[in-house]
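Q: okay, sequence plus prediction incoming.
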Amino acid sequence: MSNGETRALDLPAAIGRRYPNQGEHGATLRTALEGAYRTFLDAGLGDRDALQKLCSPQDAVYWQQLSEVLLADQLQKHSLAAIHPRTGPDLLVDQDGTRIWIEIVTPEPTNIPEAWLAPGLGVVRAFPHEALLLRWTAAIAAKASVLLGNEERPGYLGNGVVGAADAYVVAVNGRLLRSADGVFPELNGISQFPFAVEATFGVGPMQVHIDRETLKAVGSDHQERFHIPKPNGASVSAYTFLDPAFAAVSAIWAVDVDESVLLGRVQPMAVVHNPLATNPIPTGLLPAQVEYRAVDKGDHFQLGHLDGRLAEVRQA
């Protein structure tokens, strides 16, 4: 290994380059990061190139790997022991004999307006909710495809890595989609539901019903939005959990977390359950402030929410 490669894999130096703040907070954060990284690496929870990715100067590479570290840390802190099998999704939790696979993705801000991402406080910004939602739908679809496979390549189900009785959770970290250069966590879309709900249940913006004669508002609800237009004129579906083809996906673990969660900063997490799941996961299992669950009413599903295991943390 060359001297340059050795320096690139010097973990404390890499952390220092990415987090150079010399104040007390900076030192505390660097210590927490190095501890979390080493715990993750020593436990074998990452791929063989995990250390290289944690030392990478490329944001997309670094944040994908950091998301795995942070979510593994959250699982451990809530007594959910995870392992990283040699093949298959990122993490595997055995909960009372049920195997729960967790595949983690951190969407990149592709086609997100620069005005939204640019640093600076006190600036009025348009909320690019459709562009953000497209990143969530793409991330969920990609990780569902890895499980289900296609005509050309079998997925984790087809090749037997994920068993027929196993649960499969897609964990999406929206950290790279934040506004103001990552200052403000934002898990919710234009509907005020999480993007993960909009992407899986076709929930659109709020609408107000106006009486034609009195011109008074007589009610309000959410629009149905089962397709999202893309810039090229095509559209993508936003009703994954209403489609039996995706019954093998048990839930979405939607989070917007960064390194400060290691210092105890409360950051938003939600679990969205698939009502058609072949192998559902129990509520209250994954760390989250809120969980969303749809109940089959015969001719429709009724979407509701309940407190997650971190509800008290949210209210503190």
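A: Structure's in. What do you need? Predicted model only: the values in this text are computed from it and were never measured.
Q: could you use CA atoms for every contact and neighbour count after this?
A: OK.
Q: got the contact list for A81?
A: A81 makes contacts with L75, V93, D94, as judged by C-alpha atoms under 8 Å, 6 or more residues apart in numbering.
Q: from the residues you listed, which is closest to V271?
A: Lowest distance from V271 to these (C-alpha to C-alpha) belongs to L75, with 13.7 Å.
Q: and the gap between the nearest residue to G189 once chain neighbours are set aside and G202?
A: Once flanking residues are discounted, G189 sits nearest to F195: 5.0 Å by C-alpha to C-alpha, 6 or more residues apart in numbering. Per C-alpha to C-alpha, to the nearest Å, F195 is found 10 Å from G202.
Q: so for the two, which sits in the more crowded spot?
A: Looking at F195 and G202 with other C-alpha atoms under 10 Å, you find the greater number of neighbours at F195, namely 25 against 20.
Q: here's the one I want to compare it with:
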Amino acid sequence: MSKPLFTNEEASNAAYRNIRDAKDGPLYSARLRCEYYWQFFERHADNEFLKELRSNFYARYWEMHLTTSLILNGYDVTCPKPGPDVGILYRGQRIWFEAVSPGPGDPGHPDFVAAPKPGEVSDVPNERMVLRYLNSISEKYERQYANWLEKGYISRSDAFVIALNPCLIPFEYADTTPPRILQAAYTVGPQYLTLDKATGEVVGSGFHFRGSIKKTKPKALSADVVDIPTGVFQDRKHNGLSALLCSRVDAVNHRGELDGDYQLVPNPHADVPLPASFRFRGIYYAVVQTGDGYTVTPQGLKLPM
């Protein structure tokens, strides 16, 4: 028998309560959308899903959204417990997806991303935001992925994708150039422009090299500054990672097609590459190694028929 997604049980998460209690408007539309996804996802949900949705709404919603997008794209999904959130078989290749929703971090820590104050103009703390991405990638890859391999839940011949949804990080309603997911994957930093001194016209552009981001240790530990490496696709320590996926979708801010805002970034050095023809809707970042660098080309996608 089907269980309701939203209940009147105590819920600590404000988003859950607001969507559950809405009678009209965007929040009510969000509730209907969530309940529609639940029709597809319920039989794949773990035993703690409904309970944790009430306290950790965005993370569990992202897991449901990702799984439902795969189902509606025609894939037969498997959701092992324990193991990665969802897996599919694509043209003979097993692909696992692990969803993660990085938040703003802990106040007082050097990678904490504080929300902008109303009425004030704030600089976007882009490097701290990229650090939040890197922290989530490290947690999922170095701890969980390694543990699943060791215990045999997944195989070294399987492709593995970490799927980030950073909508809980302040300022994440807009991306940068280059996208932050690329700034985590590669040693690439902010864009620069070259101007003609005489005319002031832009005559060229490029991107700064950034191999690390400086991070001050919490005062409780020390005042030392450490360099956090970027470029997880280039360090050869993450070759078990086939791709990164990024989406900023949340339950209320619906972005057209279910997977229409997905950013899919394949790892050119993966031990098990993502199949070259695998796509979501959204943007696929095709990469070609050129000398000691990389050319990354965004491609708008349509699913193959």
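A: Cool, got the structure. These numbers were taken from a predicted model, which means no experiment stands behind them.
Q: aligned partner of the residue nearest to G189 of structure 1 in structure 2?
A: Taking TM-score structural alignment as the criterion, the aligned counterpart of F195 of structure 1 in structure 2 is R180.
Q: rewinding a little: just checking, the residue nearest to G189 of structure 1 touches E186?
A: No: assessed by C-alpha atoms under 8 Å, F195 of structure 1 is found out of contact with E186, at 9.2 Å.
Q: strands along the stretch 51-200 of structure 2, start to end?
A: 86-90, 93-100, 159-164, 188-195 (DSSP state E, counting those that start in this stretch).
Q: hmm, I19 of structure 2 is touching L32, no?
A: No: with contacts defined as C-alpha under 8 Å, I19 of structure 2 does not count as touching L32, sitting 9.3 Å away.
Q: quick one, which of these two is more surrounded?
A: Neighbours per residue (other C-alpha under 10 Å) separate I19 of structure 2 from L32, with I19 holding more: 21 against 15.
Q: so what's the more buried one closest to, chain neighbours aside?
A: The spatially closest residue to I19 of structure 2, leaving aside those adjacent along the chain, is L27, at 5.1 Å (C-alpha to C-alpha, 6+ apart).
Q: what's the answer for E127 of structure 2, then?
A: In space, and not counting its chain neighbours, E127 of structure 2 is closest to I213: 6.8 Å by C-alpha to C-alpha, 6+ apart.
Q: same check, this time on D10 of structure 1
A: Beyond its immediate neighbours in the sequence, the residue positioned closest to D10 of structure 1 (C-alpha to C-alpha, 6+ apart) is C55, lying 7.4 Å away.
Q: number of nearby residues for that neighbour?
A: By other C-alpha under 10 Å, the residues close to C55 of structure 1 number 22.
Q: and of the strands of the stretch 51-200 of structure 2, who's closest to G282 of structure 2?
A: Nearest to G282 of structure 2 among the strands of the stretch 51-200 of structure 2 is strand 159-164 (13.9 Å), distances taken as C-alpha to C-alpha.
Q: hmm, who's touching the closest one?
A: For strand 159-164 of structure 2, contacts defined as C-alpha under 8 Å, 6+ apart pick out 93-102, 133, 137, 140-141, 240-247, 272-274.
Q: narrow the residues you listed to just the buried residues.
A: Buried members of the contacts of strand 159-164 of structure 2, counted by 16 or more other C-alpha atoms under 10 Å: 94-102, 133, 137, 140-141, 240-247, 272-274.
Q: in helices only, show me these.
A: With helices taken from DSSP state H, the overlap with those comprises Y133, I137.
Q: need the three-state assignment for A286 of structure 2.
A: Secondary structure state of A286 of structure 2, per DSSP: H, G, I helix; E, B strand; the rest coil, is strand.
Q: how about it: what's its closest non-neighbour residue?
A: Once flanking residues are discounted, A286 of structure 2 sits nearest to T297: 5.1 Å by C-alpha to C-alpha, 6+ apart.
Q: who's in contact with whatever residue of structure 1 lines up with that neighbour?
A: Structural alignment (TM-score structural alignment) places T297 of structure 2 against G304 in structure 1. Each residue near G304 of structure 1 by C-alpha under 8 Å, 6+ apart is listed here: Y292, R293, A294, V295.
Q: could you redo these as JSON lines and give each row distance to G44 of structure 1 and neighbour count?
A: Output for the contacts of G304 of structure 1, formatted as JSON lines (distance: C-alpha to C-alpha, whole Å; neighbours: other C-alpha atoms under 10 Å):
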{"residue": "Y292", "distance to G44 of structure 1": "32", "neighbour count": "22"}
{"residue": "R293", "distance to G44 of structure 1": "33", "neighbour count": "19"}
{"residue": "A294", "distance to G44 of structure 1": "36", "neighbour count": "19"}
{"residue": "V295", "distance to G44 of structure 1": "39", "neighbour count": "13"}
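Q: thanks again, I'm all set now.
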